[in-house]
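In: pasting the sequence and the predicted model now:
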Amino acid sequence: MRGIGRRRACVDAGNTAAGLPSKARTRRRLLDHFERSASAAGFRLDGDQQEAVRLLANAGASLTAGTALALPGRRRGLYLWGPVGRGKSWLAREFFEALDLPEKKRWHFHDLFRQLHAHRRDAQDPAARPPGTSAVDMAIATLLKDCSLLVVDEFHVHDPGDGQLLARLLREIHRRGITLVATSNYPPERLMPSENFHSLFEPTIALIHSTMHVASIAGPMDYRTLSAGRPSGQKNDGGARPKRFSDGAMVLAPEGPNDTRIAEAGLAWPTAAEARELRPGSQPLPALRCTADEAWFDFQDLCEGPTAASDYLTLLPHSAHWVISGVPRRGDISMNGWQRLSNIVDILYDADVPLTLICAEPLDLGPSASPSAVDVSRIASRLRTLGSVGVGG
């Protein structure tokens, strides 16, 4: 804590020497930024968003001044949760981009864990670590190095192993006095929904409540219907524009490779000669096609096989469009299969990479009574931004 105090003193001295704006001016600038950004995206802030903006502006003003955060209960973090499409990620992104703070980091939850696992692998050699430290300790230290603000989108946890790692990360964030801003579709009480493992995660839920101000963002409007914060791409001087997630499609093709709707969707079914075996991680992953333009997978290989979010993140930069064929009825998809599909949709949506799903029957995106019901709502909201070929309604 003495080191943190010295860091704040240095920040205060730097602010004074550089003549940076006062806390009040920084707060006003952040408030104005949110209003302008919302207007540019075609909507007005609702009541819940306005309260979140007020909290974020107060936190941002305190962070840049190096003073104690002005959050309720003197907490150092903010946990924004609510239904899909209420602008939580937009709020976090705008806050991060507008804040003039060099020691800041922002990750999607999947990428955060990819970084943690990669750093842990790099620290496996005990001889390369300080005495008394583990590979996990080193991974967390590397991740949080030179960080005073950490923003994490789509905060959730299902796997008990990830839950243990997350608990250690949150404890270290608190110990270092780092400000954490997280967005989630879950209230803290619904993290780790498995009845078998939820009780093990309850101390971490208590830590979230004691160190973060929890705010609900649950206004009546689903802003994704307005493309809030995701304005349509404009053509450039060459007449083209970057492809976006919403340029993908849901394709109903009950006749498989011979279905005329495949061509209607602008696709050509892969030939046997195009099949490849990829190794994004420790396990091989069959691909029907993998080029710079397109990565094409069968659903069973990609979602029902032993793949992980880290595999999708590794493959992400190599293809401009993902296609998944052989998508079965939702009732025939295992819980793990649906979770993997959810991870893929989240990752591609966050990176704005087009996704096309080819189904023999329409994919049911209705509500579910399963423990993953909130995930279903979020994924359904994202998939409904896709175009459709041969899908009625």
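Out: The structure has been received and is ready for your questions. Residues are numbered from 1 along each chain as shown.

In: going forward, measure contacts and count neighbours with C-alpha atoms only.
Out: Will do.

In: so who does the spatially most central residue of the chain touch?
Out: Taking C-alpha atoms, centre = their mean, the centroid of the chain lies closest to residue 108, which sits 3.2 Å from it. Applying C-alpha atoms under 8 Å, 6 or more residues apart in numbering to residue 108 gives the contacts 152, 153, 154, 155, 350.

In: report the buried members of those.
Out: Buried residues within the contacts of residue 108, counting neighbours by 16 or more other C-alpha atoms under 10 Å: 152, 153, 154, 155.

In: dump those to a markdown table, plus distance to residue 169 and secondary structure.
Out: A markdown table is the format used below for the buried ones among the contacts of residue 108 (distance: C-alpha to C-alpha, whole Å; DSSP: H, G, I helix; E, B strand; the rest coil):
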| residue | distance to residue 169 | secondary structure |
| --- | --- | --- |
| 152 | 12 | strand |
| 153 | 15 | strand |
| 154 | 16 | coil |
| 155 | 13 | coil |
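
In: nearest to residue 118, out of the residues you listed: which one, please.
Out: Set against residue 118, the nearest of those by C-alpha to C-alpha is residue 152 (17.6 Å).

In: thought that closest one was touching residue 104?
Out: No: contact criterion C-alpha atoms under 8 Å: residue 152 and residue 104 do not qualify, at 11.2 Å.

In: presented hereafter is structure B, for comparison with structure A:
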Amino acid sequence: MAARLSDRNPEVAPESLVDELVPPSTFDEVSFDSYIPDPNEPSQAQAVAKARDFVARAAKVRKGKKGLFSRKQAAQGIGLYLDGGFGVGKTHLLASIYHSLPGPKAFATFVELTHLVGALGFVNAVERLSDHTVLCIDEFELDDPGDTMLVSRLLSELTSQGVSIAATSNTLPGQLGEGRFAAQDFLREIRKLSSVFETIRVDGPDYRHRDLPPAPEPKSDDELAELAESTPGATLDDFDALCDHLATLHPSKYKALVDGVSLVCVSNVHPAKDQSVALRLVVLADRLYDATIPLTVSGRKLDEIFTEEMLSGGYRKKYLRATSRLLALSRFAESTV
């Protein structure tokens, strides 16, 4: 019988979370040279140039932080914000920034960062990150007022101590939080975040969808079970059981949950029943995508998990990103399994 993710209960030491903040393995070998700008999208070439410039300036800040400034006169960190749609190579550029700068350094999704602060506590998180050259934040977003205040304080503390910040998102800094809560009530904090970054727009079509077929047809339950049984390292879970299990785990454990898995099979997939379930699936999709773990399902297609009502709400961009990644993983499964 195939193993189940639902039977896994990983333990993650909070102290190890900072050490694990590195780019997904997919981006281990990327560089500015390996980013090929779309000739029809001049913003992409401009983004590469701006990212290279950010690296040069952040390296100077690092030198000032280490030797030219006293503790009372710390070098001020700088910020770069790459905004654009899904799959235009923003994470490639962010990982290239990470690889180009000296350590200590950290690379985390926005969600991973908020989970880190929750696990370590604010003061401890600042202390652990304050000696870093750069903090790279992928998929920067604000989902609630608490995150607004938390991230604003964190970035303010870190940049004042000479940590440079590079971030990607599909929402301009001044628009963070729009449609999700009463953004006007937190406008001061949002403006404070916006002031940290130089914003660069990166346009273009989603490369994960370029010349690709639509979502693969789901397998039958029997086909899925046979595939899971015959694939070493595969897991097989019922969709509802998996969703229930995710609710019992802190999202910071989702990475460990799928560690070492070669293929994730999920049976009886259907639209998520509510936002809490859907948001957990978003985090799981991110962790699967980061680890390049193929995904195969039975039931409904993967582009039907998030309902039209969900896609018309405040988390629309988050759900679209997750759908893009789930489809990429399902196509990867079709080509490799």
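Out: Structure received. This is a predicted model, so every value here is computed, not measured.

In: please state their TM-score.
Out: After superposition, the two chains reach a TM-score of 0.71 (TM-score structural alignment, normalised by the length of structure 2), with 283 aligned residues with a C-alpha RMSD of 3.4 Å.

In: picking that back up, need the max-distance pair from the contacts of residue 108 of structure 1.
Out: 155 and 350 (13.3 Å).

In: going along the chain, name the strands of structure 2.
Out: 79-84, 105-109, 134-138, 164-169, 198-202, 234-238, 263-269, 295-299 (DSSP state E).

In: what range does the third one cover in structure 1?
Out: Counting by TM-score structural alignment, strand 134-138 of structure 2 pairs with residues 149-153 of structure 1.

In: next one: the residue nearest to the centre of structure 1 from residue 93 of structure 1, what distance?
Out: 11 Å (C-alpha to C-alpha, to the nearest Å).

In: just residue 218 of structure 1 next, same as before
Out: 18 Å.

In: swap in residue 202 of structure 1?
Out: From residue 202 of structure 1 across to residue 93 of structure 1, the span is 28 Å (C-alpha to C-alpha).

In: now the helices for the stretch 51-200 of structure 2?
Out: 90-100, 110-120, 122-129, 145-160, 187-196 (DSSP state H, counting those that start in this stretch).

In: counterpart of residue 320 of structure 2 in structure 1?
Out: So residue 320 of structure 2 corresponds to residue 377, using TM-score structural alignment.

In: and the nearest residue to residue 148 of structure 1 once chain neighbours are set aside, how far from residue 318 of structure 1?
Out: Closest residue in space to residue 148 of structure 1, ignoring its immediate chain neighbours: residue 178 at 4.8 Å, by C-alpha to C-alpha, 6 or more residues apart in numbering. Note on residue 178 of structure 1: its distance to residue 318 of structure 1, by C-alpha to C-alpha, is 34 Å.

In: okay, these two: which has more neighbours?
Out: In this view residue 178 of structure 1 and residue 318 are compared by other C-alpha atoms under 10 Å, and residue 178 has more residues nearby, 21 against 14.

In: surely residue 62 of structure 1 is in contact with residue 56?
Out: No: Residue 62 of structure 1 lies out of contact with residue 56 (C-alpha under 8 Å); the separation is 9.8 Å.

In: give me the more crowded residue out of these two.
Out: residue 56 (25 against 20).

In: where's the alignment partner in structure 2 of the more buried one relative to residue 96 of structure 2, distance?
Out: Under the alignment (TM-score structural alignment), residue 56 of structure 1 maps onto residue 51 of structure 2. Using C-alpha to C-alpha, residue 51 of structure 2 is found at 8 Å from residue 96 of structure 2.

In: what residues are shared contacts of these two?
Out: What both residue 51 of structure 2 and residue 96 touch, as defined by C-alpha under 8 Å, 6+ apart, is an empty set.

In: give the aligned equivalent of the residue nearest to residue 148 of structure 1 in structure 2.
Out: Match for residue 178 of structure 1 (TM-score structural alignment): residue 163.

In: spit out the contact partners of that match.
Out: Residue 163 of structure 2 touches 62, 76, 77, 78, 130, 131, 132, 133, 134, 135, counting by C-alpha under 8 Å, 6+ apart.

In: thought residue 160 of structure 2 was touching residue 77?
Out: Yes: if you go by C-alpha under 8 Å, residue 160 of structure 2 and residue 77 touch, sitting 6.5 Å apart.

In: looking at the two, which is more packed in?
Out: Neighbours were counted for residue 160 of structure 2 and for residue 77 using other C-alpha under 10 Å; residue 77 has more, 24 against 17.

In: residues near residue 247 of structure 2, how many?
Out: Neighbours of residue 247 of structure 2 (other C-alpha under 10 Å): 12.

In: ok, it to residue 253 of structure 2 distance?
Out: 11 Å.

In: and what of residue 290 of structure 2?
Out: For residue 290 of structure 2 relative to residue 253 of structure 2 (C-alpha to C-alpha), the value is 14 Å.

In: surely residue 318 of structure 2 is in contact with residue 281?
Out: No: if you go by C-alpha under 8 Å, residue 318 of structure 2 and residue 281 don't touch, sitting 10.7 Å apart.
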